[in-house]
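*Asks:* no sequence for this one, just the structure:
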């Protein structure tokens, strides 16, 4: 099963195809997003260069792309079009 959260949104406004997202896509994407974000933060903190805005704050802002993508869809649907499965996952 292909997880749409792992793919780029290839449309004019770069929004997800909500019809392709199933309840089973969320948990693996959340878990992978958390792992990826942790790894990115570790890489930032292990940087040997003197801390600067560019190599610390800017890099932190860029981190967590997958987690941001999943949480944005999840919480928007949870508030706008919730169901028992989304409630249970929350």
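*Replies:* Looks like it came in fine. The structure displayed is predicted, hence computed values, not measured ones.
*Asks:* drop to CA atoms for contacts and neighbour counts, all remaining ones
*Replies:* Noted.
*Asks:* my read: residue 40 touches residue 65, true?
*Replies:* No: contact criterion Cα atoms under 8 Å: residue 40 and residue 65 do not qualify, at 10.2 Å.
*Asks:* More neighbours: those two, which one.
*Replies:* Remark: of residue 40 and residue 65, residue 40 carries more neighbours, 17 against 12, as counted by other Cα atoms under 10 Å.
*Asks:* The closest residue to that one other than its chain neighbours: neighbouring residues, count only.
*Replies:* Excluding the flanking residues, the one nearest residue 40 by Cα to Cα, 6 or more residues apart in numbering is residue 63, at 6.1 Å. Residue 63 sits with 19 neighbouring residues when counted by other Cα under 10 Å.
*Asks:* and here's the other structure:
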């Protein structure tokens, strides 16, 4: 037992250290607070690779909760409590995504590429969970079918139509079996899309033009 005590103590200290590091990353994560910068420009000097995955995960969790509140609303679906409410969900996720994919396109690295590979299937599954939810489609379908009753502006009609048709085109009106097949395809495509992009970038970076003769 005496021989085991040092090992147990080391393991305990290691666990505390890991938890503290995770807490520090979350507390210092720029995505979880106001930027406090001119024009709300992301503070790129404070954002590190370690900030992205926790921010993505919290963003997806928050959006799920926000959407669930809309779906559980017992009131008759209207433009305000459905379309406008949906437009106000996922703000943290959108905030993180815009910074991450902007950096990945303009100034990527091996670490960013790994995050992209890890998060892409999660984002695909998250999007499908929301977009293919029959409760959401039913609410939006009700609003769309009764759009003449809401005295919508031209802009609001455009948003409503785009929202409804967007869900239809993304499979919201499919039967359950086809939805599951679509989810599998979206998972596969999410990974393949990243692989193709990264392979093209690697080939581009490895290209060399060797000039051996003087003109």
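*Replies:* Yep, it's here. Since this is a predicted model, take the numbers as computed values, not measurements.
*Asks:* which residues does the residue nearest the centre of structure 1 contact?
*Replies:* By Cα atoms, centre = their mean, the mean C-alpha position of structure 1 lies nearest to residue 67, the distance being 2.0 Å. By Cα atoms under 8 Å, 6 or more residues apart in numbering, the contact set of residue 67 of structure 1 is 29-30, 32-34, 37.
*Asks:* what's the counterpart of it in structure 2?
*Replies:* Under the alignment (TM-score structural alignment), residue 67 of structure 1 maps onto residue 93 of structure 2.
*Asks:* Look up how far residue 30 of structure 2 lies from its match.
*Replies:* For residue 93 of structure 2, the distance to residue 30 of structure 2 equals 13 Å [Cα to Cα, to the nearest Å].
*Asks:* what range in structure 1 does the lengthiest helix in structure 2 sit on?
*Replies:* Ranked by residue count and defined by DSSP state H, the top helix of structure 2 is helix 176-206. Against structure 1, there is no aligned range for helix 176-206 of structure 2 (TM-score structural alignment).
*Asks:* coming back round to it: what's the separation between the match of residue 67 of structure 1 and residue 195 of structure 2?
*Replies:* Distance of residue 93 of structure 2 to residue 195 of structure 2, computed by Cα to Cα: 23 Å.
*Asks:* what does residue 107 of structure 2 give?
*Replies:* Between residue 107 of structure 2 and residue 195 of structure 2 the distance, using Cα to Cα, works out to 17 Å.
*Asks:* Of the two, give the one with the bigger neighbour count.
*Replies:* Ranked by neighbour count (other Cα under 10 Å), residue 107 of structure 2 and residue 195 place residue 195 first, with 15 against 9.
*Asks:* quick one: contacts for the nearest residue to the more buried one once chain neighbours are set aside?
*Replies:* Closest residue in space to residue 195 of structure 2, ignoring its immediate chain neighbours: residue 117 at 7.8 Å, by Cα to Cα, 6+ apart. By Cα under 8 Å, 6+ apart, the contact set of residue 117 of structure 2 is 191, 194-195.
*Asks:* could you redo the last one with a cut-off of 10 Å?
*Replies:* Counting by Cα atoms under 10 Å, 6 or more residues apart in numbering, residue 117 of structure 2 touches 111, 190-195, 198.
*Asks:* Can you pull the residues that touch both of residue 93 and residue 30 of structure 2?
*Replies:* residue 55.
*Asks:* returning to that earlier point: for ChimeraX, what selects the buried ones among the contacts of residue 67 of structure 1?
*Replies:* To isolate the buried ones among those in ChimeraX, judged by 16 or more other Cα atoms under 10 Å, type:
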select :29,30,33,34,37
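*Asks:* What is the nearest of the contacts of residue 67 of structure 1 to residue 23 of structure 1?
*Replies:* residue 29 (10.7 Å; Cα to Cα).
*Asks:* What's that closest one aligned with over in structure 2?
*Replies:* By TM-score structural alignment, residue 29 of structure 1 lines up with residue 55.
*Asks:* and whichever strand or helix holds that match, how far from structure 1 on average?
*Replies:* Residue 55 of structure 2 belongs to helix 49-71 when assigned by DSSP states H and E. With mean Cα distance after the TM-score superposition for structure 1, helix 49-71 of structure 2 departs from structure 1 by a mean of 0.4 Å once superposed.
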